[in-house]
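Student: below is the sequence, then the predicted model.
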Amino acid sequence: MSDAAQPTAAEVRAAAEAVKTALDRHLAAVERRSGDDDPAVYEAFNQLAAAAEVYDELLYDRYDEVTPFEIPGAEESLPPYAGPEEPHAISVLIRRDYAVAEPQRLLAQAQRVEAAEYGDGGGADEEAAGTVPGALGILFGEFEPDEIASRHKEFGLEEGDSTLWVTAADEPAEPGEWLEAPFEQVDSQRVVCRFDVSAVFDEDVSDDIDEEDDVEFDGDEDGDLERLDAER
């Protein structure tokens, strides 16, 4: 960046003052909030995040320095809840990703299920048990998703990211109403709570640990660290 394009010291100072003002407004909104999802707190949070981002950029451009804190952007948060105060129905949306780490183990488990179901004579799905898609169909048809999640290693699967959203509704959906497209009509303002699990959270923690020369980590030997992030 050329000197002509750099912000002036006065602009950096003004950005710092804007952060101070945004901090005061955010604290005042928190002190006056009417509930956990007060729109005024949400708006003040976004204003504080925007002011801090501007200040951080100007500070770096002018002085090649950064702030010691990071405020997540508004796009990383859910909007304020705007659903019914007393929902008469809820929908639970779940996505879990897996890698097929050991196909042979997966196939063996599906074949065991088929043998237990039909005996040595085989059954209608005998050929399907010999393919990965067929084996997946057999196992997910036999076991509940929560059981597969708790026993995924037995089935040759490796956990990836997962998320669970609880959304509020005025009334229960009609039978068969959403089966063709179960996740298309999610209103983010009706999300009561959300829980995410991802290895990316552990990577952030690992990066912080690597930067500390004197820190010793006595963790799980398998490296299976998980962090549950709950919105709301």
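Tutor: Great, that's in hand. Because the structure is a prediction, the values reported are computed rather than measured. Numbering: from 1, shown residues only.

Student: C-alpha only now, for contacts and for neighbours.
Tutor: OK.

Student: so which residue is dead centre in the protein?
Tutor: Asp196 (3.2 Å; Cα atoms, centre = their mean).

Student: surely that one meets Asp229?
Tutor: Yes: the pair Asp196 / Asp229 is scored as a contact, 5.3 Å apart, by Cα atoms under 8 Å.

Student: for Gly122, which non-adjacent residue is closest in space?
Tutor: Ala115 (6.6 Å; Cα to Cα, 6 or more residues apart in numbering).

Student: to clarify, my last question referred to Arg105.
Tutor: Leaving aside its chain neighbours, Arg105 sits nearest to Gly156 (5.1 Å; criterion: Cα to Cα, 6+ apart).

Student: check Arg194 too.
Tutor: Trp165 (4.5 Å).

Student: okay, one more to line up with it:
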Amino acid sequence: MSDAAQPTAAEVRAAAEAVKAALDRHLDAVERRSGEDDPAVYAAFNELAAAAEAYDELLYDAYDEVTPFEIPGDDSLPAYAGPDEPSALSVLIRRDYAVAEPQRLLAQAQRVADLDPDVPDLAPGSHRPGGGAGIVGGSVHAALGVLFGEYEPDEIASRHKEFGLEEGDSTLWVAALDDLAEPGEWLSAPFDQADPQRVVCRFDVSAVFDEELDDLDDDGLDDVVLGVAEDDGMLGVVSDDDDIEVVDDLDDEAETDGAGGAGGAGAPGGRKGPGAPR
């Protein structure tokens, strides 16, 4: 940032005072809350987060310093404000896909069209005989229409790789309604009336969650080895500092066989040696 655009000391001080005031309002809202999901606490938290973020940016721009704390932003749903006993519900689903392999998508759609004699030939410039022989052609737009018209969304989700698609983020919201809408009432704008405060539950799928789990694994499980006790199925955690005694099961079996026992690999209770297929 240039010197002319840098915030003044007074602006940084004002931002710090705003954080102090937001802290007071947040604590006051917490002390006066009416329940776990009090909207006043939720609003005060968001104000505090915004004030802290503004102060952090100004502090860095003016002095190249950062704050020692971080308040998470508002990336969750607001407190539930719908009926306790919903008489109707609305399920909203969003699934994102990338068209990773257009040729595979076109081939799969054309295969569906070829098997449907009722599909008209809509491909521009196509003169091929047959009902749906030319509906797809080289149009990804037409191919998507064919596939999503033939298969249920859940089936496409489970078979997306077959159709040349790559999964992105997805979410499912279950929202409470006072009454079921009249037939055709919201079809012109199906998602405009979604109210986050009426969401009973939601389920999100995103690669970012996998990355967070990988980070946890890297941070907390580097020096831990997991082992399974074969006899009782119990899962044990063994640290690198523990002494581990390796028992050669093949030697045990040889001794048992020599004594006339029936402990072979095919007998009840028989064990397979290390590395043997189970």
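Tutor: On my side now, so go ahead. Nothing here was measured: the structure is a model prediction, and the numbers come from that model.

Student: and the strands in the first structure, which stretches?
Tutor: 89-100, 157-169, 191-197, 228-231 (DSSP state E).

Student: so the third one versus strand 89-100, what angle?
Tutor: Calculated by axes from the mean of the first three to the mean of the last three Cα atoms, to 10 degrees, strand 191-197 of the first structure forms an angle of 20 degrees with strand 89-100.

Student: how close does strand 191-197 of the first structure sit to the second structure?
Tutor: Mean deviation of strand 191-197 of the first structure relative to the second structure after superposition (mean Cα distance after the TM-score superposition for the first structure): 3.7 Å.

Student: ok, back up a step: which residue lines up with the residue nearest to Arg105 of the first structure in the second structure?
Tutor: Per TM-score structural alignment, the equivalent position to Gly156 of the first structure in the second structure is Gly164.

Student: its match against Tyr97, yeah?
Tutor: No: using Cα under 8 Å, Gly164 of the second structure is not in contact with Tyr97, being 9.7 Å away.

Student: pick out whichever of these two has more residues nearby.
Tutor: Neighbour totals were compared for Gly164 of the second structure and Tyr97, and Gly164 leads with 19 against 14 (other Cα atoms under 10 Å).

Student: need the contact list for the more buried one.
Tutor: 99-105 (Cα atoms under 8 Å, 6 or more residues apart in numbering).

Student: one more time with 10 Å, if that's ok
Tutor: Shown in contact with Gly164 of the second structure (Cα atoms under 10 Å, 6 or more residues apart in numbering): 97-108.

Student: cool, and Ala100 of the second structure?
Tutor: Going by Cα under 10 Å, 6+ apart, Ala100 of the second structure touches 161, 163-167.

Student: could you find the closest non-adjacent residue to the residue nearest to the centre of the first structure?
Tutor: Nearest to Asp196 of the first structure is Thr163, by Cα to Cα, 6+ apart, at 4.4 Å.

Student: the one you found and Glu231 touch, don't they?
Tutor: No: Thr163 of the first structure lies out of contact with Glu231 (Cα atoms under 10 Å); the separation is 11.1 Å.

Student: all helices for the first structure, in order.
Tutor: For the first structure, applying DSSP state H gives helices covering 9-32, 39-63, 103-118, 132-142, 145-150, 199-211.

Student: ok, which of these comes nearest Glu70 of the first structure?
Tutor: Glu70 of the first structure sits nearest to helix 39-63 of all these, at 8.3 Å, using Cα to Cα.

Student: check the mean deviation of stretch 11-19 of the first structure from the second structure.
Tutor: Looks like 5.4 Å for stretch 11-19 of the first structure (mean Cα distance after the TM-score superposition for the first structure).

Student: chain center to that stretch, what's the gap?
Tutor: 33 Å (Cα atoms, centre = their mean, to the nearest Å).

Student: for stretch 99-111 of the first structure, same thing?
Tutor: Between the centre of stretch 99-111 of the first structure and the centre of its chain there are 27 Å (Cα atoms, centre = their mean).

Student: now swap in stretch 144-154 of the first structure and tell me
Tutor: For stretch 144-154 of the first structure, the separation from the chain centroid amounts to 20 Å (computed by Cα atoms, centre = their mean).

Student: for it, buried residues please.
Tutor: 148-149, 152-153 (16 or more other Cα atoms under 10 Å).

Student: do the same with stretch 20-33 of the first structure
Tutor: Result for stretch 20-33 of the first structure [16+ other Cα under 10 Å]: buried residues 22-23, 25-26, 29-30.

Student: most widely separated two among those?
Tutor: Spatially, the most separated pair among the buried residues of stretch 20-33 of the first structure is Ala22 and Val30, at 12.2 Å (Cα to Cα).

Student: roughly how far does the residue nearest to the centre of the first structure sit from Asp161 of the first structure?
Tutor: Per Cα to Cα, to the nearest Å, Asp196 of the first structure is found 8 Å from Asp161 of the first structure.

Student: who touches both of those two?
Tutor: Common contact partners of Asp196 of the first structure and Asp161 (Cα under 10 Å, 6+ apart): Arg95.

Student: picking up where we left off before, got any residues that touch both of Asp196 and Asp229 of the first structure?
Tutor: Jointly contacting Asp196 of the first structure and Asp229 under the rule Cα under 10 Å, 6+ apart are Thr163.

Student: so what's the residue nearest to Asp196 of the first structure up against?
Tutor: So Thr163 of the first structure contacts 93-97, 194-198, 228-230 (Cα under 10 Å, 6+ apart).

Student: now these: which count as buried?
Tutor: Using 16+ other Cα under 10 Å, the buried ones in the contacts of Thr163 of the first structure are 194-198.
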